[in-house]
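*Asks:* how does the following fold in three dimensions:
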Amino acid sequence: MLSSKYNKSIAQVVLRWLIQKEVVVIPKSAHMKRINENFNVFDFELSADDLTAIKSLAKGSGLIYSV
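*Replies:* Got it, this is the predicted structure:
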């Protein structure tokens, strides 16, 4: 699991993935712990293999579209 590999939460891995795809991310939380987690995504980078693995996951309907 990527979250274990990078010692980050799943949400942090997803935020980092979006940032590396150059998607503007505006995370929201009312919990201070999660707000801090949202900021702690700039101290690691997902490898090319991990980006490919995420891309190959099953796709449902979502809010991100290729442009």
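*Asks:* from here on, just use CA atoms for contacts and neighbour counts.
*Replies:* OK.
*Asks:* look up how far residue 14 lies from residue 6.
*Replies:* The gap separating residue 6 from residue 14 is 12 Å, by Cα to Cα, to the nearest Å.
*Asks:* ok, then the element right after the lengthiest helix in the chain?
*Replies:* Assignment by DSSP state H gives helix 10-20 as the longest helix of the chain. Using DSSP states H and E, the helix or strand that follows helix 10-20 towards the C-terminus is helix 32-39.
*Asks:* the structure of the following sequence is requested for comparison with the preceding one:
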Amino acid sequence: MRIVLDRAKCTGIGICESLAPDVFEVDDNGDLVVLHAEVPSSAEADVAAAVEGCPTQALQFEA
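*Replies:* All right, here's what the predicted structure looks like:
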């Protein structure tokens, strides 16, 4: 499973980082950094919550 980020939609709020800090990080410029494009199996539930919780729908899963 892979994470797809739509940078045009992302506002850098950081909800994803708070839900899955091992996969997402908001840098000093307020830009989201995806630390692992391929979702580690141990983080799947956290990443799913981050995708669902993104208020701008900037995150999606790709098989």
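*Asks:* superposing both, give me the TM-score.
*Replies:* The TM-score (TM-score structural alignment, normalised by the length of the second structure) is 0.28; 33 aligned residues with a Cα RMSD of 3.4 Å.
*Asks:* that older thread, return the set of buried residues in the longest helix of the first structure.
*Replies:* If you call a residue buried by 16 or more other Cα atoms under 10 Å, then helix 10-20 of the first structure has these buried ones: 12-13, 15-17.
*Asks:* now distance to residue 52 of the first structure too, for those residues, in TSV please.
*Replies:* Shown next, in TSV, are the buried residues of helix 10-20 of the first structure (distance: Cα to Cα, whole Å):
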residue	distance to residue 52 of the first structure
12	17
13	14
15	16
16	14
17	11
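*Asks:* which of those residues lies closest to residue 34 of the first structure?
*Replies:* The closest of the buried residues of helix 10-20 of the first structure to residue 34 of the first structure turns out to be residue 12 (Cα to Cα; 9.5 Å).
*Asks:* SS state for residue 44 of the second structure?
*Replies:* Of the three states, residue 44 of the second structure takes helix according to DSSP: H, G, I helix; E, B strand; the rest coil.
*Asks:* should've said residue 33 of the second structure
*Replies:* Secondary structure state of residue 33 of the second structure, per three-state DSSP, is strand.
*Asks:* just residue 47 of the second structure next, same as before
*Replies:* Here residue 47 of the second structure is recorded as helix under three-state DSSP.
*Asks:* nice, that's everything, thank you.
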